[in-house]
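Asker: predicted model, plus sequence, below.
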Amino acid sequence: MKKTAGKAKRPAVVEHEHGRYLIKAGQLKDTIVARAFPKPPSKFRHLVAEETGKSTDDAIARLIDKLDGLRADRRTSRRTDPSLATGIPTSEEYADALRSYTTGPKLLGILHDHALLRQRGMVLSELAKAGEFATSQDLLNAYEKLGSDIYKLIEPEGTLTAALPVVVQLPDNGVLDASDVVILQPELQDALLQLLGTNRRPR
């Protein structure tokens, strides 16, 4: 007689999207666990947060509450800056957004180099040349687009009047000239060096 009894199947893994996160929930040993990761097309498989629950739905709901709580806590920890009404994002917010954002190698390379300069910064025209941008304005345009994209990930319901301050520190007049020394926001520096390391990568 053939055996009809077999091992009980584990509950299938349930996937749920929440903002820029992909949540996966299922049974891990004797526990129902929900975990949040950056949503594709992000190349990072970084675990953002996790929660347990009585069921997959319960674990997912608890995890969403945790993610929303983390977001609220980070908002209150932001540094104030007159050029950005919502405050400068924390290094954790920058890192989280960068994990969910696909940056071209050219822009990523100059961002890494720029971050390694820390508060010394570099003259804008020299920075553009080092990054192989045709003009200083081309680099600023790339930084502005990056700032807009990062802001949308961090504050999807927010309104942004100028995106450049998300990436760099601006002078009092709000205008950067080719001869000005440009410095990345310190929190963005920290996030980039956390993700890319403190050694310059070969081009």
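Answerer: Done, it's in.
Asker: CA only for contacts and neighbour counts going forward, please
Answerer: Fine.
Asker: buried set for the helix or strand hosting residue 73?
Answerer: According to DSSP states H and E, residue 73 maps onto helix 56-76. Going by neighbour count (16 or more other C-alpha atoms under 10 Å), the buried part of helix 56-76 is 56, 57, 58, 59, 60, 61, 62, 63, 64, 67, 75.
Asker: possible to save those as a markdown table with distance to residue 86?
Answerer: Converted to a markdown table, those look like this (distance: C-alpha to C-alpha, whole Å):
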| residue | distance to residue 86 |
| --- | --- |
| 56 | 35 |
| 57 | 33 |
| 58 | 33 |
| 59 | 31 |
| 60 | 29 |
| 61 | 28 |
| 62 | 27 |
| 63 | 25 |
| 64 | 23 |
| 67 | 19 |
| 75 | 8 |
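Asker: ok, the spatially most central residue of the chain - contacts?
Answerer: Nearest residue to the geometric centre of the chain (C-alpha atoms, centre = their mean): residue 97, 1.6 Å. Residue 97 sits next to 150, 153, 154 when contact means C-alpha atoms under 8 Å, 6 or more residues apart in numbering.
Asker: A further structure is provided below for comparison with the first:
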Amino acid sequence: MAQPSSSSRVAAGHSLFDRMGKKQKKTDRAPAPAQTILVGAHGRYQVKSGWLAGGFVARAFPKPPARARGMIAEATGATEEAAIAALHDVIDAREAQRTKGRRADPQTGLGIPSVEEYVEAVGQVTLSRPQTAMLTALCLAGEDGLTDARIARAAGYKSEASANRSLAAAGLLIAEYLSVDTRARDDADTPDGAALLGFRTAGELEGETGRRILHPEVCHALRMAL
């Protein structure tokens, strides 16, 4: 068998070192810098913006901590600032359209939010276990409604007054999140916040407190969110 010449061995050695040098260059190359995501807020939403897929994008999400997930709105722009400004316009237009589309409750005069709004609010606000229990019981009762005594028992309250205050507080949380002015109501006997959740029927006897019934929008939203 012919032995390789010294010149061929030298050439092979150079080739080996050349390949090693090329591999070393790849290893030493610095990683690409990570994309910077700016985080801000607009109203009740968290805004995230940055460079994505060849353009500046701004997106709105529920503010943490929230059980709700998913993107609320999106906008693009020639610059990051333009994308953020465009997103603000989208959110403002969305809120104005929602407010305009709310039905007026004949008993209280309040603008009742849509099912979509209630679903979003329930996913964002923090309701206590008793509040959730009362809303669930009212939802299951449907159009028949519940007396104050049964609502209190559903949440483990010994006092009907305590249950009413807690239910009204739940309504205020939702009203604040959805920017509903509960002072617009006409029924002065209904605690603030409770009117946004439902209404009372007339008592069967004179002087008797009627049953409480959830607005259909609230009931549908609870079935979807809880």
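Answerer: Here it is on my side, so go on. This structure is a prediction, so every number in the text was calculated from the model and none was measured.
Asker: TM between them?
Answerer: Once superposed, the chains reach a TM-score of 0.80 (TM-score structural alignment, normalised by the length of structure 1), with 192 aligned residues with a C-alpha RMSD of 2.7 Å.
Asker: which residues are in contact with the helix or strand just after the helix holding residue 73 of structure 1?
Answerer: Using DSSP H and E, the helix or strand that follows helix 56-76 of structure 1 towards the C-terminus is strand 79-81. Where contact means C-alpha under 8 Å, 6+ apart, the residues beyond strand 79-81 of structure 1 that reach it are 86, 87, 88, 89, 90.
Asker: let's go with 6 Å and repeat that
Answerer: 87, 88 (C-alpha atoms under 6 Å, 6 or more residues apart in numbering).
Asker: what range in structure 2 matches that strand?
Answerer: Alignment of strand 79-81 of structure 1 against structure 2: residues 103-105, by TM-score structural alignment.
Asker: related to what we said a few turns ago, average gap between the helix holding residue 73 of structure 1 and structure 2?
Answerer: In the superposition with structure 2, the aligned residues lie an average of 1.3 Å away from helix 56-76 of structure 1, counting by mean C-alpha distance after the TM-score superposition for structure 1.
Asker: what is that helix packed up against?
Answerer: When contacts are defined as 3 or more C-alpha pairs under 6 Å, 6 or more residues apart in numbering; DSSP states H and E, helix 56-76 of structure 1 sits against strand 49-53.
Asker: mean distance of the strand it packs on to its aligned residues in structure 2, please.
Answerer: Mean for strand 49-53 of structure 1 is 2.1 Å (mean C-alpha distance after the TM-score superposition for structure 1).
Asker: that strand corresponds to what range in structure 2?
Answerer: The aligned range for strand 49-53 of structure 1 is 73-77, by TM-score structural alignment.
Asker: likewise for stretch 148-155 of structure 1?
Answerer: Against structure 2, stretch 148-155 of structure 1 falls on residues 172-179 (TM-score structural alignment).
Asker: buried stuff in the matching stretch?
Answerer: 172, 173, 174, 175, 177, 178.
Asker: ok, which pair from these is furthest apart?
Answerer: 172 and 178 (9.7 Å; C-alpha to C-alpha).
Asker: what lies in contact with the match of stretch 148-155 of structure 1?
Answerer: 121, 193.
Asker: before we move on, the earlier item: need the contacts of residue 97 of structure 1 in JSON lines with secondary structure and distance to residue 6 of structure 1, can you?
Answerer: Below are the contacts of residue 97 of structure 1 laid out as JSON lines (DSSP: H, G, I helix; E, B strand; the rest coil; distance: C-alpha to C-alpha, whole Å):
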{"residue": "150", "secondary structure": "helix", "distance to residue 6 of structure 1": "50"}
{"residue": "153", "secondary structure": "helix", "distance to residue 6 of structure 1": "46"}
{"residue": "154", "secondary structure": "helix", "distance to residue 6 of structure 1": "47"}
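Asker: circling back to that earlier point, any idea how far the match of stretch 148-155 of structure 1 is from the chain center?
Answerer: 13 Å (C-alpha atoms, centre = their mean, to the nearest Å).
Asker: try stretch 179-197 of structure 1
Answerer: 13 Å.
Asker: pull the residues that contact it.
Answerer: 90, 91, 94, 95, 115, 121, 122, 123, 124, 167, 168, 169.
Asker: which non-adjacent residue is nearest the second one?
Answerer: Think residue 91 of structure 1. residue 187 (4.4 Å; C-alpha to C-alpha, 6 or more residues apart in numbering).
Asker: what do we get in structure 2 for the one you found?
Answerer: Checking TM-score structural alignment: residue 187 of structure 1 goes with residue 217.
Asker: any idea how far residue 105 of structure 2 is from its match?
Answerer: For residue 217 of structure 2, the distance to residue 105 of structure 2 equals 12 Å [C-alpha to C-alpha, to the nearest Å].
Asker: check residue 166 of structure 2 too.
Answerer: Taking C-alpha to C-alpha, one finds residue 166 of structure 2 at 22 Å from residue 105 of structure 2.
Asker: check residue 225 of structure 2 too.
Answerer: For residue 225 of structure 2, the distance to residue 105 of structure 2 - C-alpha to C-alpha - is 23 Å.
Asker: which stretches in structure 1 count as helices?
Answerer: 56-76, 91-99, 105-116, 124-130, 136-154, 186-196 (DSSP state H).
Asker: and residue 8 of structure 1, what does it touch?
Answerer: Applying C-alpha under 6 Å, 6+ apart, no residues contact residue 8 of structure 1.
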